[in-house]
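Asker: Fold the following.
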Amino acid sequence: MAVCDRCGKRAVWRDTESGEALCGEHFSAWYEHLVAETVCRYGMIPAGSRVAVGLSGGKDSTVLLSVLVKLYPDTEFVAVTVDEGIADYRDETIRAAETLVKRLGVEHRILSFADVCGKTLDELLAAAPERACSVCGTLRRRALNLAAREAEADRIATGHCMDDEAQSVLMNYLRGDITRVAENYKTNAGDLFIPRIKPLCRCTERATVAYGMVNHLLTSLPECPYTRYALRAGVRSELGLLEYTYPGTMLAIVEGQEELLAKLGPAVGEVRRMGVCERCGEPTENRLCAACTLLAKLEERG
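Answerer: Down below sits the predicted model:
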């Protein structure tokens, strides 16, 4: 039986890169330190912040909210749950979210796709379920922005871990999306959007799940039925195999992307000025924002 390298108790975690074995107590402290270090490194939560935390009820967002409340007791947090309207899936995760916020004593707001656009995700995808991830992602971003603005939050925290970040980098390359690969963000977007932060961006999904299990935070929940249509599912599988074979692969990908953006530097020329959507008033560089453009196309198709 493996024992903790720091205290000799039964180990629950072995780091794939360093080989260090840790007991539950020392692993939890290690994980929390990693989150705090990441928040500090990127200046994610300035003093006096009011942070809206995207809480789906799933493992990543559950760990995120639990750790943030523990690490930053003087910060105001409001949990925001988006109900997409997915039959036989979302109801259970919402109940898990409600149980967590009650235990933590955190304000909770729930906003549905029906509130945002008048239809559930199931209704929007009735004729094109293969478009689930692009439709859901676009509308979820709008819902989070709306809820955070209504809650008067000045930050939106999401539970994206290092796996998610690495997957996104690879997906941008696979799609040939050079705009996102080399984005330098030289716009006035910071004046219009509520800033997004990702406190778990240097924590692997494996470590995040382990933290949730060790601290009895997780419950068994169903998987989103639209996952089978996602490019991310294939990328997740292949990247997971690479990380297992070559530990540190994901960290190299996300840090490489940061180095690329740093070397590209600021754009040449004038700052791209963003305005507001003619239809909903949300920030955009175009006549209609991404969400309204998407909804208009779905309306045309009936």
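Asker: CA only for contacts and neighbour counts going forward, please
Answerer: OK.
Asker: What's the first helix or strand after the strand or helix carrying L144?
Answerer: Assigned by DSSP states H and E, L144 belongs to helix 132-150. Going down the chain from helix 132-150, the next helix or strand is strand 155-157, by DSSP H and E.
Asker: Am I right that R109 is in a strand?
Answerer: Yes: counting by DSSP: H, G, I helix; E, B strand; the rest coil, R109 is part of a strand.
Asker: That one and T81, how far apart?
Answerer: 6 Å (Cα to Cα, to the nearest Å).
Asker: Settle it for me: which of those two has more neighbours?
Answerer: Applying other Cα atoms under 10 Å to R109 and T81 shows that T81 carries more neighbours, namely 26 against 18.
Asker: do you know how far that one is from D164?
Answerer: For T81, the distance to D164 equals 19 Å [Cα to Cα].
Asker: got it, and W13?
Answerer: Remark: distance between W13 and D164 (Cα to Cα) = 21 Å.
Asker: Same drill for these two, tell me which one is more crowded.
Answerer: Remark: of W13 and D164, W13 carries more neighbours, 22 against 19, as counted by other Cα under 10 Å.
Asker: To compare with the earlier structure, here is another sequence to fold:
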Amino acid sequence: MDWKNYFSKFMTIKCKKCSTPSIIYQPYSGLHLCEKHFFEDLERKAKLTLRQRYPIRKNDVIAVALSGGKDSSVALLLMHKIFGNRPDIKIIAVTIDEGIAGYRNESIERAKEMTARLGIEHIVRSFSDEYGKTMDAIASEKRLLENHLGDEKKELGACSYCGVLRKKILNKVARDIGATKLVIGHNLDDEAQTIMLNHFRGDVERMVRFSAASELNGFIVRAKPLRKIPEKEVALYAYLHDLPMELTSCPHSFGALRKEVRRMLNGFEVNHPGTKYSLVRGFDNMVPLLASGLAVSDLQNCEICGEPCNDSVCQACKMLEKNVLQS
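Answerer: Reported below is the predicted structural model:
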């Protein structure tokens, strides 16, 4: 993004809270904000989200999923700013190397540089270590399988595989290090997109699980301090703090349904500012009602890997077994 051109649109307009030139306009709030008040606004939202949904308690161990992109980097910086000086709170960054040539290796180096600069412990785990193969290999197997079985097997994209397999390792590492919270960098756009995807799939149980703010039998609480902050504002915050910014697209992300949902929601947001906030707010109000009348499946241990899941075999093992047995 051309940030200089972006800033030039607002520099002639004063900040709503002081006389300093603004650097951003928030259509949903009607506010022009300078750098100082933009920082305060974003950090206030993150702190409020943590306090209301994911309260950090004495002696908590916070694992932060750090990909090396803007969202996870901002999440880590905020955790460091808010809790870095508390001796009773431990922050550990966890990076997953999926094994995507020309993509993940560069972001891992940026993640290492950031954690070294902040003095934060950093753990790196890989698909190769956990599953014996890289995401590149899994995607290649998947393409061969689809070509062999036909179009009816193409409903799960590579992003679905990658997301499930990555989340499994993150949860396992977080549990192994004694983490009480697993911070992930999902922003407002991510939350709104996921809510819409679950609506489209008619997966009510997943919607309830997605909203969980307490630990469930081996699943570490996912804390999302950025869930009320638009992606563009997260990107601006990262840029102004000289944080890592993901400049390349994942080579396996083509054709993902999420991209279509993203375009749709962005269109609504332009024409009706605040749409994404309304969608997330409505979801938060709706979930308790759904949960009260829904018999959520009991969690059990996967027969193959032993990890907690809501079936006899976890989704990650199902994906891996299907690729191996049918490719």
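Asker: what's the mean distance for the helix holding L144 of structure 1 versus structure 2?
Answerer: Once fitted to structure 2, helix 132-150 of structure 1 is off its aligned match by 1.0 Å on average (mean Cα distance after the TM-score superposition for structure 1).
Asker: In structure 2, point out the residues matching that helix.
Answerer: Under TM-score structural alignment, helix 132-150 of structure 1 corresponds to residues 158-176 of structure 2.
Asker: where do the helices sit along structure 1?
Answerer: With DSSP state H, the ranges of helices along structure 1 come out as 24-41, 59-71, 90-104, 113-117, 121-124, 132-150, 162-174, 178-181, 205-214, 231-245, 249-264, 290-300.
Asker: related to what we said a few turns ago, which of the residues in the match of helix 132-150 of structure 1 are buried?
Answerer: Buried positions in stretch 158-176 of structure 2, judged by neighbour count with 16 or more other Cα atoms under 10 Å: 158-159, 161-162, 165-166, 168-175.
Asker: ok, those residues vs K276 of structure 2, which is closest?
Answerer: Nearest to K276 of structure 2 among these is C159, at 22.6 Å by Cα to Cα.
Asker: so what's that closest one closest to, chain neighbours aside?
Answerer: S253 (5.9 Å; Cα to Cα, 6 or more residues apart in numbering).
Asker: what's around the aligned partner of that neighbour in structure 1, how many residues?
Answerer: In structure 1, S253 of structure 2 lines up with T227, judged by TM-score structural alignment. T227 of structure 1 has 13 neighbouring residues, counting by other Cα under 10 Å.
Asker: T227 of structure 1 against C136, yeah?
Answerer: No: T227 of structure 1 lies out of contact with C136 (Cα atoms under 8 Å); the separation is 11.3 Å.
Asker: any idea how far E255 of structure 1 lies from A262 of structure 1?
Answerer: Relative to A262 of structure 1, E255 of structure 1 is positioned 11 Å away (Cα to Cα).
Asker: wait, I meant E205 of structure 1
Answerer: From E205 of structure 1 to A262 of structure 1 the distance is 26 Å (Cα to Cα).
Asker: Who has more neighbours out of the two?
Answerer: With neighbours defined as other Cα under 10 Å, E205 of structure 1 and A262 compare such that E205 has more, 18 against 12.
Asker: surely the more buried one meets D163?
Answerer: Yes: using Cα under 8 Å, E205 of structure 1 is in contact with D163, at 6.1 Å.
Asker: according to the alignment, the longest strand anywhere in structure 2 goes to what range in structure 1?
Answerer: Across structure 2, the longest stretch assigned as strand under DSSP state E is strand 90-97. Matched against structure 1 by TM-score structural alignment, strand 90-97 of structure 2 falls on residues 76-83.
Asker: hmm, who's touching the matching stretch?
Answerer: Contact with stretch 76-83 of structure 1 is made by 48-57, 65, 69, 90, 94, 97, 101, 106-113, 140, 143-144, 147-148, 151, as judged by Cα atoms under 8 Å, 6 or more residues apart in numbering.
Asker: Apply 7 Å and report the result again.
Answerer: 49-56, 90, 106-113, 140, 143, 147 (Cα atoms under 7 Å, 6 or more residues apart in numbering).
Asker: In PyMOL, how would I select the buried members of the residues you listed?
Answerer: Entered in PyMOL, the line below selects the buried ones among those, by 16+ other Cα under 10 Å:
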select buried, resi 50+51+52+53+54+55+56+90+106+108+109+110+111+112+113+140+143+147
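Asker: before we move on, the earlier item: what is the mean deviation of the longest strand of structure 2 from its aligned residues in structure 1?
Answerer: Averaged over the aligned pairs, strand 90-97 of structure 2 sits 0.5 Å from structure 1 after superposition, using mean Cα distance after the TM-score superposition for structure 1.
Asker: the inter-axis angle of that strand versus helix 158-176?
Answerer: Between strand 90-97 of structure 2 and helix 158-176, the angle comes out at 150 degrees (axes from the mean of the first three to the mean of the last three Cα atoms, to 10 degrees).
Asker: Next, the angle from strand 90-97 of structure 2 to helix 104-118.
Answerer: With the same axes, to 10 degrees defining the directions, strand 90-97 of structure 2 sits at 160 degrees from helix 104-118.
Asker: Tell me how many other residues crowd the spatially closest residue to R140 of structure 1 that is not a sequence neighbour.
Answerer: Among residues not flanking R140 of structure 1 along the chain, V82 sits closest, at 6.8 Å (Cα to Cα, 6+ apart). For V82 of structure 1, the count of nearby residues is 22 (other Cα under 10 Å).
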